[in-house]
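*Asks:* predicted model and sequence follow; I will ask about them next.
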Amino acid sequence: MGICLSLTIASVMPASAQDTAKPVLHGRHWVAMTGKPLAASAGAMMFAQGGNAVDAACAMLGATATMWDTLGWGGETQALIYNPETGKVVGINALGVAPSGATPEFFREQGMVYPPEYGPLAAVTPGTPGGLMVMLAEYGRLSLAEVLAPSMQMAEGYPIEAVQADNIERRREIIAQWPDSKRVFLPHLDESNPDQRAAPDGGELFRQLDLLTTLQKLVAAEADALAEGQSRKEAIYAAYERFYSGDIAREIVRATREQGGLFTEQDLANWQVHIEEPVSTNYKGIDVYKLTTWVQGPAMLQALNILEPIDVKGMGYNSAKYIHTLYQVMNLAFADRDFYYGDPYFPPAEPIEGLLSKDYAAQRRALIKPDVNDVTARPGDPYPFQGDKNPFTELLEEWSPIPPAADAEGSDGFQQASVNHDNGFLAGTTSIQAADADGWVVSITPSGGWIPAFIAGDSGVGLSQRMQSFVLDERINPFNVVAPGKRPRATLTPTLALRDGDPIMAFSVQGGDTQEQNLLQFFLNVVEFGMNVQQAAEAHNVTSYQMQSSFGAHISEPGRLSVTPQLLPYSRNRLKAMGYDVEVVDRTYSPITAIIIDPEQGTFQGGASDYGDDYGIAW
């Protein structure tokens, strides 16, 4: 197996990981993977037209947003791109910001203890259109018209999957509160017959003609700019300007404010995509890259720093000792996430240098109790490890893993805590991986605007629900208190891994707070336990709920641990004796998509969990 030579990983893997439900995808020229087969086809179409992995990833992003694969066009996009022309990894920050007037006082006046879960007040400024166009303009080869063609065909009408159609029907009461959402999602609604199905049926052509018009406007702006003699890049940015400063932006603002939202035209016009330097750490010779503190990505890097000197392979795959060690490491990394992560473009500055210090990791490692779960695991103080003094020592001393507002009364209806904790904890996103023979590698974890989404008027654009990831109380996290123009700390977390400067892995996963847990276990499955990409993606993992949820009431459940029946009763009993509340579920949530690259052979291996619809195409 070529990847073993590339990663120098173990040659023996757990017997339970040998057989897989799906085969490994093998390719020499390219791989396109995402949350829906139709969207993977959109990526393959770009490669067939001479596009690179960025073009393919952008087409898959547009297609998944059009299919509402736990995101819509008004959501947010987070990406890592390996650029073979520079040999560097770049980050794409296309997360929206809180609108004008979004202050803690405003939401408290509405009777809320957190910003709402749904509706116009849950929306940050749209990020996905801007993220797609910036990636395409800066790193792609094809035109916007070519890349959006699959999305436009789907907006004209595509056979909706039964699972998604039924999801719409389940959420009909929420959707029906917003006129344009009701019109788009509930085409069969009969107010006089509440028992009649309102959503499309599975396999029915689902039409989004307003969204189609919006996408056509973007393509028209590009065409006009090209006709005026502008370059390919300039023409794509002309479309960008039309979305954020033109008639599309005006319609989004009008419709949102009409329904009680806070957007202004200046909020959209002033927002920008950041092309930024990601953060990384080296784990046993492998450089792992993540976006910085505006998402939870550094938590995985912190966990790897803590784990690096520990003989996790010697503990045995998914043994009680191994699971306990992972759980304790995650406790420490996620406690830091819950207190220190936030928007790096908004003061105060997060202590990322200290958080990723190997010396800080050693200090945190010393706190691990070898035979009992620490339900009181707290954030540490990384500031001394970057030569600074912590400005929040008083808040740090008061910090509790149980948010102080979690038991407060929220507002009524969908606006506060309408989704049960487990669904919120696992909520929200798709994943996209693409790679090509020229060396471009892309990992994207877009999200926001999932069903039930508020559709902003005739734009057809379903807006984000990311405001709910802010807090109103600085005692929970002084870096993530809502403010106009600020990004909420999101859960979305694409990943790239390089060895000796060459990309060897791209991987990300759907879900909410479980994402970094899933990806940490996937990475160890490959690097420590010798699994191939498909075995690692399908392997049953464990889920901790000890960190604070980023959704709903931000609940923490110290000691709660989900495992599958593959974990033997002996190991479960050992974990219970260590203080864990062990629950056995048929399958833990881990819909990973991944590409492993063998630089020696010049080939790709693609894999996707058998949990849902995720898969891909390779050539």
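*Replies:* On my side now, so go ahead.
*Asks:* C-alpha only now, for contacts and for neighbours.
*Replies:* Fine.
*Asks:* please report how far Ala225 lies from Ala235.
*Replies:* 5 Å (Cα to Cα, to the nearest Å).
*Asks:* more neighbours: which of those two?
*Replies:* Residue environment comparison for Ala225 versus Ala235 gives the larger neighbour count to Ala235, 26 against 20, counting by other Cα atoms under 10 Å.
*Asks:* flag every buried residue along whichever helix or strand that one is part of.
*Replies:* Following DSSP states H and E, one finds Ala235 within helix 232-245. Within helix 232-245, the residues that qualify as buried are 232-233, 235-245, counting by 16 or more other Cα atoms under 10 Å.
*Asks:* okay, those residues in a markdown table with distance to Gly380 next?
*Replies:* Conversion of the buried residues of helix 232-245 to a markdown table gives the following (distance: Cα to Cα, whole Å):
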| residue | distance to Gly380 |
| --- | --- |
| Arg232 | 48 |
| Lys233 | 45 |
| Ala235 | 48 |
| Ile236 | 45 |
| Tyr237 | 43 |
| Ala238 | 46 |
| Ala239 | 45 |
| Tyr240 | 42 |
| Glu241 | 43 |
| Arg242 | 46 |
| Phe243 | 43 |
| Tyr244 | 41 |
| Ser245 | 43 |
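*Asks:* want to compare, so here's the second one:
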Amino acid sequence: MSFTTRPEITGTFGVATSTHWIASAVGMRILEQGGNAFDAAAAMGFVLHVVEPHLNGPLGDMPLLMRKAGDAAPTVICGQGPAPAGATIAHYKAEGLTLVPGSGLLASVVPGAFGAWMLLLRDHGSLPLRAILEPAIHYARHGHPVLPRVAHTIAGLAEFFETEWPTSFATWLPGGKAPAPGSLFANPDLADTWERVLAEAEVAPDRAGQMEAARLAFYEGFIADAIDTYLRDACVMDAAGGRRKGVMTGQDLADWQATYEDPLSVDYHGWTVWKCGAWTQGPTLLQSLRTLSGIDLGAMDLNGAEFVHTVTEAMKLSFADREAYYGDPLHADLPVSTLLSAEYAEARRKLIGATASRAQRPGHIAGLERWAEAAVARAGRDLAAGPGVGAGEPTMAHLTERRGDTVHIDVIDRWGNSVSATPSGGWLQSSPVVPGLGMPLNSRAQMFWLEEGFPTSLAPGRRPRTTLSPSMAEGPDGRQLAFGTPGGDQQDQWQLILFLRLVHGRMNLQQGIDAPLFHTAHFQSSFYPRATKPGHLMAEPAFGEDVLRDLRDRGHEVEVAEPWTVGRLTAAQRDADGLLRAAATPRLMQAYAAGR
């Protein structure tokens, strides 16, 4: 076996993997206490709010795939909240905006992650709410070793927080000083918030009632009231460089609940792969698999230029369709069945040439030409950022410290239940902390366009087309896979590459994750200021000079990343015989898998 940075974790009792070692350890603690994968995933999610506050928060959002042992397919839980009732294009334009800012109060949608966790726990968990929240309360109350990246992010924003967002200054710079990397950092207001939620929930007579009482405390009780009160008067600086009030109210929270949905799927070389709907970018991975299914990737060197070129060109086509045709299917009639059809993929496959394309090429779908034309036109604009603080979800390579990203969780328990979840939003740099709660609002509304008539046009009650995108798959031999990554627009690029290497390279999970990664920023960014980089290709130097030179010769604008900086993948697997496996990326030195 070839060298890997760490072993693939194997066992039979349970595996938990995430983007922070403390969360993975907490997941195993919950499994050891007799909890199932659904309990463990939720406990991990709440801990990640505390230990990776620059990547996600309690007022963020989350799509989740869950699969109960014995089920033929996973189920989606939608924790993506919609735009508030007051979020109209007319209002935003009246505020002098042409793009939704990447931070600040107008960037917020209804926070959905908490409702999604409560729905999962109410219907499928086994432990009381206190067991789920206690680890997060512990680290919020008593402190955790703050990641260097968190400390640097806070230090870089200290002056901005003090001047513009004083509630954030008080939370993230207690005593007026940014935390030193590795020092203990606490968030007592957040601990108090969860303690109060518990106190109100534990009045309920049973476990399911606790989850519903907690949900009510969040969406109709004291948390919603605190958000409503704050947003009535707050007027703060945003990424577009102006001080603006928000439009969300407590009623917006009360009107929303997390929901179940069926996933989308395609077959690929005997595997079935499941993703969330087109309110996420998840179907791009399915489209890419369809496009690539007619190409013999198995005959290629999976670390070679031909493979990188072919996959990159397929991804460009899929993401062009994302920009034209994805959005909230509850608010627009989306051509998903066409996009995922073999016939459509055959036509798209013919567009992959010997050299890198620099064009935005959404497919032609009769009757929707205006959507495609608008997507191409938007991508050709010069969209410049304002002078405010940004809050996008960039690639992890060359990461600007001030930008947020995401976390990811995969869990499989001894019974065969599994979860893949990608929480995000509510970053410490996305919006001011709501007074008394210890948590900032999210900035997911930046996915919307301020132009009427498109699936991603800003509209009250509409879900933004999120980048968040967990994955599940099942192989022809019965193995079940849960995987995902942070990384904004890169999520369904890195996941596709991992999956192709598992299928065609017969690598184990850790080998597939450790192998050199690449991605393109050729298409329209989902994040303010919505830039494009035609022909761009970022690749890790581990591909070698010959491969990088070959890619340049094929016309790619190759940007060589710093070593070990691209991708934050984690994965868990259950073999048909019950053997469990898990792995996590060594990149950034904080993700870990645990299991036994």
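*Replies:* All right, it came through fine. Everything numeric in this text was worked out from a predicted model, so none of it was measured.
*Asks:* for the most centrally placed residue in the second structure, give me its contacts.
*Replies:* Among the residues of the second structure, Leu468 comes closest to the average C-alpha position under Cα atoms, centre = their mean, at 3.2 Å. For Leu468 of the second structure, the set of contacting residues under the criterion of Cα atoms under 8 Å, 6 or more residues apart in numbering consists of Met62, Pro63, Thr280, Gln281, Gly282, Thr422, Pro423, Ser424, Pro486, Gly488, Gln491.
*Asks:* so Thr256 of the first structure versus Pro179 of the first structure, what's the distance?
*Replies:* Relative to Pro179 of the first structure, Thr256 of the first structure is positioned 11 Å away (Cα to Cα).
*Asks:* of these two, which one has the most company?
*Replies:* Neighbour tally, Thr256 of the first structure and Pro179, criterion other Cα under 10 Å: the higher count belongs to Thr256, 23 against 15.
*Asks:* compared with the second structure, how much does the helix holding Ala235 of the first structure deviate?
*Replies:* Comparison of helix 232-245 of the first structure with the second structure after fitting gives an average deviation of 1.2 Å (mean Cα distance after the TM-score superposition for the first structure).
*Asks:* which strands or helices does the helix or strand following that helix pack on?
*Replies:* The first helix or strand that comes after helix 232-245 of the first structure along the chain, using DSSP H and E, is helix 247-258. Using 3 or more Cα pairs under 8 Å, 6 or more residues apart in numbering; DSSP states H and E as the contact test, the elements touching helix 247-258 of the first structure are helix 232-245, helix 265-270.
*Asks:* in the second structure, what residues pair with helix 247-258 of the first structure?
*Replies:* With the alignment judged by TM-score structural alignment, the segment of the second structure matched to helix 247-258 of the first structure spans residues 222-233.
*Asks:* buried set for the matching stretch?
*Replies:* Buried residues in stretch 222-233 of the second structure, defined by neighbour count with 16+ other Cα under 10 Å: Phe222, Ile223, Ala224, Asp225, Ala226, Ile227, Asp228, Tyr230, Leu231.
*Asks:* do the same with stretch 583-596 of the second structure
*Replies:* Buried, per 16+ other Cα under 10 Å, within stretch 583-596 of the second structure: Ala583, Ala584, Thr585, Pro586, Arg587, Gln590, Ala591, Tyr592, Ala593, Ala594, Gly595.
*Asks:* could I get those residues as JSON lines with distance to Ser24 of the second structure and secondary structure?
*Replies:* What follows is these, written out as JSON lines (distance: Cα to Cα, whole Å; DSSP: H, G, I helix; E, B strand; the rest coil):
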{"residue": "Ala583", "distance to Ser24 of the second structure": "11", "secondary structure": "strand"}
{"residue": "Ala584", "distance to Ser24 of the second structure": "10", "secondary structure": "strand"}
{"residue": "Thr585", "distance to Ser24 of the second structure": "13", "secondary structure": "coil"}
{"residue": "Pro586", "distance to Ser24 of the second structure": "14", "secondary structure": "coil"}
{"residue": "Arg587", "distance to Ser24 of the second structure": "16", "secondary structure": "helix"}
{"residue": "Gln590", "distance to Ser24 of the second structure": "10", "secondary structure": "coil"}
{"residue": "Ala591", "distance to Ser24 of the second structure": "8", "secondary structure": "coil"}
{"residue": "Tyr592", "distance to Ser24 of the second structure": "7", "secondary structure": "strand"}
{"residue": "Ala593", "distance to Ser24 of the second structure": "6", "secondary structure": "strand"}
{"residue": "Ala594", "distance to Ser24 of the second structure": "6", "secondary structure": "strand"}
{"residue": "Gly595", "distance to Ser24 of the second structure": "9", "secondary structure": "strand"}
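*Asks:* Gly203 of the first structure - how many residues pack around it?
*Replies:* Gly203 of the first structure is surrounded by 12 other residues when neighbours are defined as other Cα under 10 Å.
*Asks:* is it in a helix, a strand, or coil?
*Replies:* Applying DSSP: H, G, I helix; E, B strand; the rest coil to Gly203 of the first structure yields a three-state assignment of coil.
*Asks:* measure it to Pro558 of the first structure for me?
*Replies:* For Gly203 of the first structure, the distance to Pro558 of the first structure (Cα to Cα) stands at 43 Å.
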